[in-house]
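# what shape does this take:
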Amino acid sequence: MTNSGLETLVAPGAQPDRAGADVFAPVLPVDLRVTGLTKSFSGTPIFKDVSFGLSRGEAVAIVGANGTGKSTLLRCLMGLIPADAGVIDVLGTDVGSARSAQLRSMRAQMGLVSQKHNLVPRLSVLSNVVQGLLGQKPGPRHWSQSFAPAASRQAALDALEKVGLAHLAERRADRLSGGQSQRVAIARALVGKPKILIADEPTASLDPAAGEDVMDVFFDLARREGVTVIFISHNIDHALRYGDRVLGLANGGMPLDARADGLSAEKLRGLYD
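All right, here's what the predicted structure looks like:
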């Protein structure tokens, strides 16, 4: 089921003008709204009554100890697993009641970057990025750059240019470093120009230097493209530096939903106690 109208939020930071009248930042669409979300596995509760919303262009970090349901929450948002209760609205789609075709259409507007790069090792870098268009353009023509339409190949090259790897377009994916592989995964996630980017611990498999490089590239591109970002991180510094807001899972719920600029590292460490 889709909504006929888009819910909107006023962007933060509105200031009165000199005459005293309120002057507001642009009204932003709400890309995602979660209300009363509950999930359990085999009778074991994971989280309950989780509610939050994300406006267009926000970057939101999800933090919490292992087992608090961070990845489970992301899978619920994408409609990969059903929730026990609650409502999830993503880009106007009611995830809980949507049919398969509606879910595919919703996911085609989302990009995913995970800690495992999930590249096809024997294919070229360019072919791996072209495959990022399969959600929008399913079929064998987007399995490999050799068969892809010229417009799709150019879109993939443009995405690689944005992450600084256009010169490696013909290299096999299994000949890349870890940091290069994750940059390719970012290009693959961005090639379809998604409205929402989801990143599940995108630097977990990288050394600290490569991780910092990947996060800088990822968020520089996300900001420039105006994409809404949801990312999981166990790195408290990353959560505070790259997130506009931080959502914290603990004790079977979401006790923290706050702007990052008002939080401290000590406050976030308390979620892991």
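# drop to CA atoms for contacts and neighbour counts, all remaining ones
Noted.
# can you list the buried residues in the lengthiest helix in the chain?
Identified as the longest helix of the chain according to DSSP state H is helix 208-225. Neighbour-count burial for helix 208-225 flags 210-211, 214-215, 217-219, 221-222 (criterion: 16 or more other Cα atoms under 10 Å).
# what's the angle from the helix or strand following it to helix 208-225?
Toward the C-terminus, helix 208-225 is succeeded by strand 228-232 as the next helix or strand (DSSP states H and E). On the basis of axes from the mean of the first three to the mean of the last three Cα atoms, to 10 degrees, strand 228-232 is oriented at 160 degrees to helix 208-225.
# what's downstream of strand 228-232, the next helix or strand?
Once the chain leaves strand 228-232, the next helix or strand it forms, by DSSP H and E, is helix 236-242.
# report all helices and strands that that next one contacts.
Contact analysis of helix 236-242 by 3 or more Cα pairs under 8 Å, 6 or more residues apart in numbering; DSSP states H and E lists strand 59-63, helix 265-269 as its packing neighbours.
# now do 10 Å
If contacts are counted by 3 or more Cα pairs under 10 Å, 6 or more residues apart in numbering; DSSP states H and E, helix 236-242 sits against strand 59-63, helix 208-225, strand 228-232, strand 245-250, helix 265-269.
# so which strand or helix has the closest residue to Asp49 other than its chain neighbours?
Nearest non-adjacent residue to Asp49, counting by Cα to Cα, 6 or more residues apart in numbering: Gly36, 4.0 Å away. Here Gly36 sits within strand 27-41, counting by DSSP H and E.
# Gly253 is in contact with Thr38, isn't it?
Yes. Here Gly253 lies in contact with Thr38, judged by Cα atoms under 10 Å, at a distance of 8.8 Å.
# ok so, going back, wait, what's in contact with the residue nearest to Asp49?
Counting by Cα atoms under 10 Å, 6 or more residues apart in numbering, Gly36 makes contact with 48-52, 85-88.
# ok, back up a step: just the angle between the longest helix of the chain and strand 59-63, please?
Inter-element angle recorded for helix 208-225 and strand 59-63: 140 degrees (by the same axes, to 10 degrees).
# other SSEs contacting helix 208-225?
Short answer (3+ Cα pairs under 10 Å, 6+ apart): helix 208-225 packs on strand 59-63, helix 150-162, helix 178-190, strand 196-200, strand 228-232, helix 236-242.
# include distance to Asp257 and mean neighbour count when you put these into a markdown table, please.
Putting the helices and strands packed on helix 208-225 into a markdown table (distance: least, Cα to Cα, whole Å; neighbours: other Cα atoms under 10 Å) gives the following:
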| stretch | distance to Asp257 | mean neighbour count |
| --- | --- | --- |
| strand 59-63 | 9 | 26 |
| helix 150-162 | 32 | 19 |
| helix 178-190 | 27 | 26 |
| strand 196-200 | 18 | 23 |
| strand 228-232 | 13 | 25 |
| helix 236-242 | 12 | 17 |
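# tabulate those (JSON lines), appending distance to Ala265.
Output for these, formatted as JSON lines (distance: least, Cα to Cα, whole Å):
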{"stretch": "strand 59-63", "distance to Ala265": "12"}
{"stretch": "helix 150-162", "distance to Ala265": "32"}
{"stretch": "helix 178-190", "distance to Ala265": "26"}
{"stretch": "strand 196-200", "distance to Ala265": "20"}
{"stretch": "strand 228-232", "distance to Ala265": "16"}
{"stretch": "helix 236-242", "distance to Ala265": "6"}
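# now the other sequence, so there's something to compare against:
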Amino acid sequence: MAAFNLTTSDTSPFILMGIPGLEAAHIWISIPFSIFYIIGLFGNFMLLFVVGKEQTLHKPMYLLLSMLALTDIGTSTSVLPKALSIFWFNLKGITVGGCLTQMFFLHSVSIIQSAVLVTMAFDRYVAICTPLRYTTILTNARIVKLGLVGLIRDVLFMLPLPLLLSRQPFCDNPIIPHTYCEHMAVVKMSCGDTTVNRMYSLLMAFVVIGLDLILVALSYSLIIRAVLRISSKKSCRKALNTCTAHICVMMTSFTLFFFSTLTHWFGQSITPHVHIILANLFFLIPPRDQPDHLWGQNQRAS
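Here you go, the predicted model:
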């Protein structure tokens, strides 16, 4: 990864401690982490291969699944290789440039994942509330455009995080009690005034993710209203079943995201190793299900 242009503090590397308090168990912890990572990579690459090769799958629903698979690969690969180097070889050092670069890609891809989940919620709304217009509203070209808009939005919002931190003076040999460079953990390593960094981070967490949650909630409130108007219980149940997996995915993703973010602010009583393990699982466990379970058949959903 290319590093940002930094001050002379770049000569003093950060120290990533891994999971404080569980150093003796690092090797054992690396086993399930590696298994999750391998399974996630295999499943996501298989999905991308199948969707890319099979012409009949070149549809909006599978394009969205492919986007979600790419974000899964990006987030887990941003975290696990460095974590495993700590667990296996005790390579805890990382330059300031490398740390800020990891932080930028990690948070950017995570926010892109949130945008994809919002688009999926919109897909469910169109499929259930206006099924006859589904193919005209959600075309492949429109899905790609929505993906590009989400990418541009997230890069513009996340780029100030490392840029603001690159202007901060860091203490000598700052020790980060984590397996990766999380924004608030890096902010705490600064010896300067980090008020702007903290406020911007909290603002982005609630504005970007909060806005996405509002859009998802709006989509599903309209879906529920439409489903309740269906006279047939069988059709009603079928419509709800097409959304169940997606709801579970969003609840898991957004809950762990807010847990990880807010713990750095208000979670002093939470045991550090519990926070770190859950934060890593947020990036390692793929937030998706198989296409048939997640989507169902659009034309028959209602």
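# report the TM-score for the pair.
Once superposed, the chains reach a TM-score of 0.25 (TM-score structural alignment, normalised by the length of the first structure), with 119 aligned residues with a Cα RMSD of 6.4 Å.
# strand 228-232 and the strand holding Gly36 of the first structure, what's the angle between them?
Interaxial angle, strand 27-41 of the first structure versus strand 228-232 (the same axes, to 10 degrees): 30 degrees.
# and strand 27-41 of the first structure, what's buried?
For strand 27-41 of the first structure, burial by neighbour count (16+ other Cα under 10 Å) applies to 28-34, 37-40.
# would you point out the most distant pair within these?
Greatest spatial distance among the buried residues of strand 27-41 of the first structure (Cα to Cα): Leu28 and Ser40, at 33.0 Å.
# how many residues are close by Met103 of the second structure?
21 (other Cα atoms under 10 Å).
# any idea which element it lies in?
Applying DSSP H and E as the criterion places Met103 of the second structure in helix 96-129.
# rewinding a little: how much does the strand holding Gly36 of the first structure deviate in direction from strand 196-200?
Using the same axes, to 10 degrees: strand 27-41 of the first structure against strand 196-200 is 40 degrees.
# which residue ranges of the second structure form helices?
Counting by DSSP H, the helices of the second structure are 26-53, 60-89, 96-129, 134-137, 140-158, 160-166, 183-187, 195-228, 233-266, 272-284, 291-295.
# would CSV of the helices and strands packed on helix 236-242 of the first structure with distance to Thr93 of the first structure be doable?
Listed next are those as CSV, based on distance: least, Cα to Cα, whole Å:
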stretch, distance to Thr93 of the first structure
strand 59-63, 20
helix 208-225, 22
strand 228-232, 16
strand 245-250, 22
helix 265-269, 32
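# can you say which of the ones you listed is nearest to Leu77 of the first structure?
The minimum distance between Leu77 of the first structure and those falls on strand 228-232, with 10.4 Å, by Cα to Cα.
# overlap in contacts, Gly253 and Thr38 of the first structure.
45-51.
# now restrict the residues you listed to buried residues only.
By neighbour count, with 16+ other Cα under 10 Å, those hold 46-48, 50-51 as buried.
# including secondary structure and distance to Gln182 of the first structure, could these go into JSON lines?
What follows is these, written out as JSON lines (DSSP: H, G, I helix; E, B strand; the rest coil; distance: Cα to Cα, whole Å):
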{"residue": "Ile46", "secondary structure": "strand", "distance to Gln182 of the first structure": "30"}
{"residue": "Phe47", "secondary structure": "strand", "distance to Gln182 of the first structure": "30"}
{"residue": "Lys48", "secondary structure": "strand", "distance to Gln182 of the first structure": "33"}
{"residue": "Val50", "secondary structure": "strand", "distance to Gln182 of the first structure": "31"}
{"residue": "Ser51", "secondary structure": "strand", "distance to Gln182 of the first structure": "31"}
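# any idea which of those residues is closest to Leu249 of the first structure?
Of all these, Leu249 of the first structure sits closest to Phe47, with 8.1 Å by Cα to Cα.
# the closest residue to Leu47 of the second structure other than its chain neighbours: what's it in contact with?
Leaving aside its chain neighbours, Leu47 of the second structure sits nearest to Ser66 (7.0 Å; criterion: Cα to Cα, 6+ apart). By Cα under 10 Å, 6+ apart, the contact list for Ser66 of the second structure reads 44-45, 47-52, 60, 72, 116.
# so among those residues, which ones count as buried?
Burial by neighbour count, judged by 16+ other Cα under 10 Å, picks out 44-45, 47-48, 51, 60, 72, 116 from these.
# please enumerate the strands of the stretch 1-150 of the first structure.
Ranges of strands within the stretch 1-150 of the first structure are 8-10, 15-16, 22-23, 27-41, 44-55, 59-63, 85-90, 93-94, 110-114, based on DSSP state E, counting those that start in this stretch.
# dump the ones you listed to JSON lines, plus distance to Arg153 of the first structure.
As requested, the strands of the stretch 1-150 of the first structure are exported to JSON lines (distance: least, Cα to Cα, whole Å):
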{"stretch": "strand 8-10", "distance to Arg153 of the first structure": "35"}
{"stretch": "strand 15-16", "distance to Arg153 of the first structure": "45"}
{"stretch": "strand 22-23", "distance to Arg153 of the first structure": "44"}
{"stretch": "strand 27-41", "distance to Arg153 of the first structure": "29"}
{"stretch": "strand 44-55", "distance to Arg153 of the first structure": "31"}
{"stretch": "strand 59-63", "distance to Arg153 of the first structure": "29"}
{"stretch": "strand 85-90", "distance to Arg153 of the first structure": "29"}
{"stretch": "strand 93-94", "distance to Arg153 of the first structure": "30"}
{"stretch": "strand 110-114", "distance to Arg153 of the first structure": "18"}
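# hmm, back to that, just the closest of the contacts of Ser66 of the second structure to Val227 of the second structure, please.
For those, the nearest to Val227 of the second structure is Pro60 (22.3 Å; Cα to Cα).
# please name the nearest non-neighbouring residue to the closest one.
Nearest to Pro60 of the second structure is Asn140, by Cα to Cα, 6+ apart, at 5.3 Å.
# try Thr35 of the first structure
In this structure, Thr35 of the first structure finds its nearest non-sequential neighbour in Ser51, 4.4 Å apart by Cα to Cα, 6+ apart.
# next one: the one you found relative to Lys267 of the first structure, how far apart?
21 Å (Cα to Cα, to the nearest Å).
# same deal with Arg224 of the first structure?
30 Å.
# ok, Met106 of the first structure next?
35 Å.
# wait, what's in contact with the spatially most central residue of the second structure?
The centre of the second structure sits closest to Ser110, judged by Cα atoms, centre = their mean, with a distance of 2.9 Å. Residues near Ser110 of the second structure by Cα under 10 Å, 6+ apart: 71-72, 74-75, 104, 154, 253, 257, 282-283.
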